[in-house]
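Trainee: Sequence and predicted structure below; questions after.
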Amino acid sequence: MMCGVKRAAVIGGGISGMMSAYVMAKEGIEVVLYEKEACLGGHANTVTVNGTQLDIGFQVFNRVTYPNMMELYESLGVDMEPSDMSFSVSLADGQGCEWGTRSFSSLFAQKKNIFNPKELNNNEDIDRNETLGHFVRSRGYSELFEKAFLIPTCASIWSCPKEIMDLSAYSVLSFLRNHHALQVSHYIRISIIRWHILIFVAHLLNIDKEGLPFFSTLNPPYEPENTVLKWSTSHPIPSVGATKASAELNCIQGKRRIWFCGAFQGYGFHEDGLKAGALAANSLLRKDFTLQQNPKYMTTSWSEAGARLLVTRLLEEGGTIFTFEGSDKSCTLKVSLRIHTPQFYWKIAKESDLGLADAYINGDFTFVDKKKGLLNLFMSNELFSLFLDESMAYSCAVFKTTDEDLKNAQLRKIDMLIEKARINKEHHVLEIGCGWGSLAIEIVKRTGCKYTGITLSEKQLQYAELKVKEAGLQDQIKFLLCDYRQLPEAVGHEYMEEFFRCCETALADNGLFVLQFISIADEKYDEYRLSQGFIKEYIFPGGCLPSLSRVTSAMATASRLSVSHLEDIGIHYYQTLRCWRENLLINQNKILALGFDDKFMRTWEYYFDYCAAGFKLRVLGTYQIVFSRPGDVAAFGCDPLTSAPF
C-alpha cells in the first residue's frame, strides 16, 4: 500500500486485502486492488455442478473467537444463522481408538478408555519457540495421543497432517484453547452465512430428488469414487519461524510507504486476516483503532450454574445469544441479548428486574443490535400513547406546579421554543428529530411558517402525517424519513464538531438555532462516555449524552455560532417522568393487551425511576440553548430589547 491521502494500492484480494481496501474506501481514499485470481475473496469459491451452485469455501465462525468478523457482518447486514458442529476420530477402520465431541459418552466411544490414565494427561506450560512434536514427546505423551487426538484435530484445522508436529506448540495449543478444543467435551455452536449453507445442506439431506448428496472432504487417504471436482487451496500454518517473524513485523511496517498484512499474523484464519487488514489500513491512515477482544471464557460456580439452569433451562459455555419474542405470536417485536458472564444468570434469578439492570450496567449482557436495544420492544405508537399526553411529546415538559396537567406543561415547553426561535410567517423551520409532529403543528398554527421535520421512525412518520392531514396543514408541513445521525445529530463525542458544522450550513442568514438536549454533568462525562453504562446503551442506544462544556466547545471549534441564551429545564424532566410512570401503571392492562408482559412493565417502571433520580440529583440535565452568529442583529428583530423573550 502506498501511503497518501488520495490513492492507495492493495495487493491481494483475500480477506486482509479486501478489509484494508474497505476501511480506506470508507475514509474517501481511492483504492486500486490487484488480484491474480479471477475472483475476489481468497478461499471464497462457488462452483456450479450439474446446475447446482456449491460454496466449497463456506465460512464457519462463532461469536466468541471471531468478534471482529461478527461485528463486520452485522454492520453490513449479512444474514447469518446458528449451526451445530462436531468432531470425531476413528483409527484403523474403527478397530483402533475412537472418540468424538458430541458428549461425554462420545468422548469415550470405547468405554475402556475411561479407566486409561493416558487418556487423562494434562498440559504444562509451553516454550514459544518449541515445536509441537518436541513438546508432546518431551512430556511423555504417547504415540496414540498424537495419532488419535493431536494430528486429527490439527489436520481438521490446517489440513497438513504430515507437517503438524513441526508447527509451533504455543500457537497450536493456544489456538485450540481459544476455540475450546481442549475441553473434555466441546459441543460447538457456530454461525454460518445463511444462503451459502442452505444450498449445501439441501443436497446433504438429499432434498434434491434428482441427484445424490454432495460431500466435501479434505486430504482423503484415498480418492473417493464419483469425484465431480478436485481442487487445491493453501492456508498459512503457525510454524515457529512464522511466530518469530510476526513478532518483528512492526520493524518494517510503513517503511518505504508499504504496509504488510495477512492471516499469517495470527493463526491463519479469516478473523486473523480481517484484523490484520484493518490494523494495516488504520496505520496507513494514522488513525487509532481498537480491535474487538475475544469474550472471556465463562466458567461458572455451582450457584451460577444452578441459576443458569433455572433461568434458561439449558447450558451454554463461551457466550451465547438468547432471543425473546413473547408468547403472543401475532406480535412481531423481539429483542436479542448476548450473554458475556455467568453472573447474568445469578443476578436475574436472585433479583429479577433489578438484577437485569445491574447485569446490564456491569456488562454481563448486551443487546445484539446496539442501535436498537429495547427500542425494538417499544417503538409502537400504541404503547407511547398509553403513557404520553395527547400531544405525544416525548421530551421534557415545563411545569408551573407539581400537580399541573402534563399536556399543559408540554404546550408551555413548545411555547418557549417558538419564542426563543423568534419564528414568524416568513421563516422555514427545520426540526431534527420531529417525533410525532406536535411541535410542527403548533408552530405552523401559531406562526403560519413553513416546516420540515426529520424522523428515523416509519411509525412516527405515519402518525405525524395523519395528524397534519387532520389539521389541514399538508401544504406547509413536510416530514422526511431520514437517519438524522447522518447530519449528524448527537452521534457521539467524536462527531460533535461535525454536527455543528452541518447545522450552521443548514442555518439561513439571520437564522437562529435552538437546541434542546439531555446532558450529563461535566464531572461525569469522561467516565460515562468511556464506559458501558445503563443510560448510554439501555435508554439511549447507540448514542452518547454530551456534557454542556462538550457542546459549547464543539460549537466554538467547528462553527461561527455563539451562545445567545441558555436555560436548564432538567428539574422539570423529573416531574415529566413521574407523570409518564403514573400513566404507565394506570394503563398497565392495556399495555399487556398489546403483547407485552409483566417483566416489560417492571423494566419500564425501573427505567422511569432511574432517569427521574438522575434529573432530581442534577446528574442529568436538559438544556435549551439559543445559538446565533455574532453581529447578526437582524436575527433578533428590530428591537432586541423589547422583543427578547429570554
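Mentor: Structure's in. What do you need? Numbering: from 1, shown residues only.

Trainee: For the rest of this, base every contact and every neighbour count on C-alpha atoms.
Mentor: Noted.

Trainee: OK, contacts around F615?
Mentor: 570-571, 573-574, 621 (C-alpha atoms under 8 Å, 6 or more residues apart in numbering).

Trainee: ok, now S391?
Mentor: 407, 410, 438.

Trainee: ok, 7 Å please
Mentor: If you count contacts by C-alpha atoms under 7 Å, 6 or more residues apart in numbering, S391 has them with 407, 438.

Trainee: Check G435 too.
Mentor: Taking C-alpha under 7 Å, 6+ apart as the criterion, G435 is in contact with 455, 460.

Trainee: which SS state does it fall under?
Mentor: Secondary structure, DSSP: H, G, I helix; E, B strand; the rest coil: G435 is coil.

Trainee: Check the one 4 residues further on too.
Mentor: The three-state label given to L439 by three-state DSSP is helix.

Trainee: number of nearby residues for the nearest residue to it once chain neighbours are set aside?
Mentor: Take L439 and drop its neighbours on the chain: the residue closest to it by C-alpha to C-alpha, 6 or more residues apart in numbering is I414, 6.4 Å away. By other C-alpha atoms under 10 Å, 20 other residues sit near I414.

Trainee: in what helix or strand does I414 lie?
Mentor: helix 406-421 (DSSP states H and E).

Trainee: Could you give me the buried positions within that helix?
Mentor: Buried residues in helix 406-421, counting neighbours by 16 or more other C-alpha atoms under 10 Å, are found at 406-418, 420-421.

Trainee: List the contacts of that helix.
Mentor: For helix 406-421, the external contacting residues (C-alpha under 7 Å, 6+ apart) are 389-391, 393, 397-399, 439, 443, 512-514, 579, 626, 645.

Trainee: that older thread, so which of the contacts of F615 belong to strands?
Mentor: Cross-referencing those against strands under DSSP state E gives G621.

Trainee: so which two of the contacts of F615 are the farthest from each other?
Mentor: Distance extremes for the contacts of F615: the farthest pair is Y574 and G621 at 9.8 Å, using C-alpha to C-alpha.

Trainee: Can you tell me the SS state at P488?
Mentor: P488 ends up coil, using three-state DSSP.

Trainee: Please, which helix or strand holds the closest residue in space to it that isn't next to it in sequence?
Mentor: Closest residue to P488 apart from its sequence neighbours, by C-alpha to C-alpha, 6+ apart: F499 at 5.0 Å. Assigned by DSSP H and E, F499 belongs to helix 496-506.

Trainee: ok, structure two:
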Amino acid sequence: MGGQRQRIPGSVIHPPAVDAARWPAVAHRPGPSRSRDALARSLVRRALDRLPLRVRYGTGPVRGTTGPLLEIADPETFVRRVRRDGLVGFGESYLAHEWDAVDLVGVLTVFAAHADRIVPRWAQRLRGAWAPRRPAGQHHTPEAAPKHVHHHYDLSNELFGLFLDPTLSYSAALFSHLPATWDDLAAAQARKIDRLLDLAGVGPGTRLLDIGTGWGALALRAALRGARVVTVTLSEEQRRLAARRALRDGLTDRITLLLRDYRELEGRYDAIVSVEMIEAIGAAYWPRYFGTLQELLAPGGRIALQAITMPHDRMLATRHTYTWMQKYIFPGGFLPSVTALEQCAARHTRLRVARRDAYGDHYAQTLRLWRERFTARDAEVAALGFDTTFRRMWTFYLAYSEAGFRARYLDVQQILLQEADR
C-alpha cells in the first residue's frame, strides 16, 4: 500500500446531504476550540498510533505498516467530534462520511480488541468526568420500555425481512460448521431454538412462557412440539406478524400472544425461555427481572436464557457511560457480564446457573451474513423510505456488533437457570 492512495468503493468527493431535522447531531459539525482541539488531536493520533492500523489523515501519507486502513477524510471535524462526545462522536463521524474503511469490520475489530489501549490509563480513571452520561430517558422504566422497543423493533417488518432468514430470527444462530453461508442460516436458527427448548425441557403439554416474542419463531417451534405457549412483546409490529404466522401454521390454539410488559405477567409456567432480552432492560432492573422469572416458574421448572455478555471489568468500567449503540440503536440497553448475572440471581432469588454454553464465534458469522444481505439489498431498503444516513447507520451497527464478537470483546451464552434446593 505504501503512501499510495486507496480508493474506498462507493466513496464520493461530496458526501450526501444529511437531514438535519432527523439527524441533528450528525449534521451539526462541532465548532473549534483551539486549546482543546490541540490536546484532542494529540491524544487521538497517539491512540491510533498504538493500534495495529494503517491510518490516513486527509490526503496525507499512510501512517503505520500493518492492519486495515482507516481513512479519515476530515481530520479536524473527526477530532472535534471525538473530543466532544467520545465514542458516540466516533460513530457520528462515520455517519457524516468524515471517515471510512474498505474493511470496516476489520477496523472496528481492532478497536474492540484493544479497547483498553485506546484511552490512556490516566484518562480511564477519570472516565466519569469526560465520558457522556446516559440521559434520564434512557432508563428502562415501565413507561419508557414501550418507546425503546418501538424505536428499534417497530421500524418496519419489511425492513427486517430484507436481511433476516425466512424464520425471521433476530438473534445468534448456531451453525453446524464455520465459516457459514447464507444457505446455512435458517437451519442454524432452528438449531439454536431447538437447543434452548431442549435446555428448558419443552415438550408435549409444557406450559411455556416466551419473554420477547420477536416475530414468533420460537413460539411456533415450541407449539409444534406440543407445548402451550404464552409469548409476550411490547412491539405491536412484531405481535401482528407473529399472529399471522401462527394462523398460517394452524397453531393459534396453542399460542397466546400478549402485548405486555414482562413485569405485568401472572401465572405459573413449567418452562420460561427468553432470547437476548435481558440486554434491553438495564442493570437497575435485573433484580426485578430475575425476581419475576422466579415468581412465574412452577416448582421444578426450568429457565433457558440466551444473553449477549461482555467481560466483567469492562462492564463495570462502562456501566454509566452513554454509548453510540444506546443513542441510535437500542435505547436503554446495557450488556451484562456472566459474573453480574450469576451474582444478581444469587442475591435476589433462589435461581442458580445450572449450565452455561458460550458460542460467540457463531454470532460473528450471523452478523456477517445479516450485514452482507443488508448492504446487498440497499436499493430495496431505500425503497422502503430509509434515507442514506439510516442505511449507513445500520451498516455501522451490524459491523460494530460483528467486530465485538470477532474480537471476543462480546460473547453470547445459553444459560439454564433452576431453583436451588430450599
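Mentor: Ah, there it is. Being a predicted model, the structure only gives us computed values, none of them experimental.

Trainee: Downstream of whichever strand or helix holds E76 of structure 2, the next helix or strand is which one?
Mentor: For E76 of structure 2, the host element (DSSP H and E) is helix 75-95. Per DSSP H and E, helix 75-95 of structure 2 leads on to strand 99-100 as the next helix or strand towards the C-terminus.

Trainee: following that next one, which helix or strand comes up?
Mentor: Next helix or strand after strand 99-100 of structure 2 toward the C-terminus (DSSP H and E): helix 104-113.

Trainee: what's the distance between that next one and the middle of its chain?
Mentor: Helix 104-113 of structure 2 sits 16 Å away from the centroid of its parent chain (C-alpha atoms, centre = their mean, to the nearest Å).

Trainee: May I see the buried residues of that helix?
Mentor: By neighbour count on 16+ other C-alpha under 10 Å, the buried set for helix 104-113 of structure 2 is 104-113.

Trainee: Dump those residues to JSON lines, plus distance to A38 of structure 2.
Mentor: Below are the buried residues of helix 104-113 of structure 2 laid out as JSON lines (distance: C-alpha to C-alpha, whole Å):
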{"residue": "L104", "distance to A38 of structure 2": "27"}
{"residue": "V105", "distance to A38 of structure 2": "29"}
{"residue": "G106", "distance to A38 of structure 2": "28"}
{"residue": "V107", "distance to A38 of structure 2": "25"}
{"residue": "L108", "distance to A38 of structure 2": "25"}
{"residue": "T109", "distance to A38 of structure 2": "27"}
{"residue": "V110", "distance to A38 of structure 2": "25"}
{"residue": "F111", "distance to A38 of structure 2": "23"}
{"residue": "A112", "distance to A38 of structure 2": "26"}
{"residue": "A113", "distance to A38 of structure 2": "27"}
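
Trainee: so what corresponds to R177 of structure 1 in structure 2?
Mentor: Matched to structure 2 by TM-score structural alignment, R177 of structure 1 sits unpaired.

Trainee: One more: Y623 of structure 1?
Mentor: Per TM-score structural alignment, Y623 of structure 1 is aligned with Q413.

Trainee: Count the residues that sit near the counterpart of the residue nearest to P488 of structure 1 in structure 2.
Mentor: Matched to structure 2 by TM-score structural alignment, F499 of structure 1 sits across from Y289. Y289 of structure 2: 20 surrounding residues under other C-alpha under 10 Å.

Trainee: which part of structure 1 lines up with stretch 339-350 of structure 2?
Mentor: Aligning stretch 339-350 of structure 2 against structure 1 (TM-score structural alignment) gives residues 549-560.

Trainee: Which positions within the matching stretch qualify as buried?
Mentor: 550-552, 554-555, 558-559.

Trainee: mind putting those residues in a markdown table, distance to V47 of structure 1 included?
Mentor: Shown next, in a markdown table, are the buried residues of stretch 549-560 of structure 1 (distance: C-alpha to C-alpha, whole Å):
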| residue | distance to V47 of structure 1 |
| --- | --- |
| R550 | 55 |
| V551 | 55 |
| T552 | 58 |
| A554 | 53 |
| M555 | 56 |
| A558 | 53 |
| S559 | 55 |
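
Trainee: Tell me the one of the residues you listed nearest I520 of structure 1?
Mentor: Proximity of those to I520 of structure 1 (C-alpha to C-alpha) peaks at R550, which lies at 10.1 Å.

Trainee: Surely that closest one forms part of a strand?
Mentor: No. In this structure, R550 of structure 1 is helix, not part of a strand, as judged by three-state DSSP.

Trainee: How are the strands of structure 2 distributed by residue range?
Mentor: Using DSSP E, strands in structure 2 cover 54-57, 62-63, 69-72, 99-100, 207-211, 228-233, 255-259, 269-275, 297-309, 351-358, 411-419.

Trainee: Go through those strands and name the closest to A376 of structure 2.
Mentor: Closest approach to A376 of structure 2 among the strands of structure 2 is made by strand 99-100 (18.2 Å; C-alpha to C-alpha).

Trainee: Counting by contacts, list what the closest one packs against.
Mentor: Packing partners of strand 99-100 of structure 2 (3 or more C-alpha pairs under 7 Å, 6 or more residues apart in numbering; DSSP states H and E): strand 69-72.

Trainee: So which bit of structure 1 is the strand it packs on matched to?
Mentor: Taking TM-score structural alignment as the measure, structure 1 aligns no residues with strand 69-72 of structure 2.

Trainee: Summarise which helices and strands that strand is packed against.
Mentor: Packing partners of strand 69-72 of structure 2 (3+ C-alpha pairs under 7 Å, 6+ apart): strand 54-57, strand 99-100.
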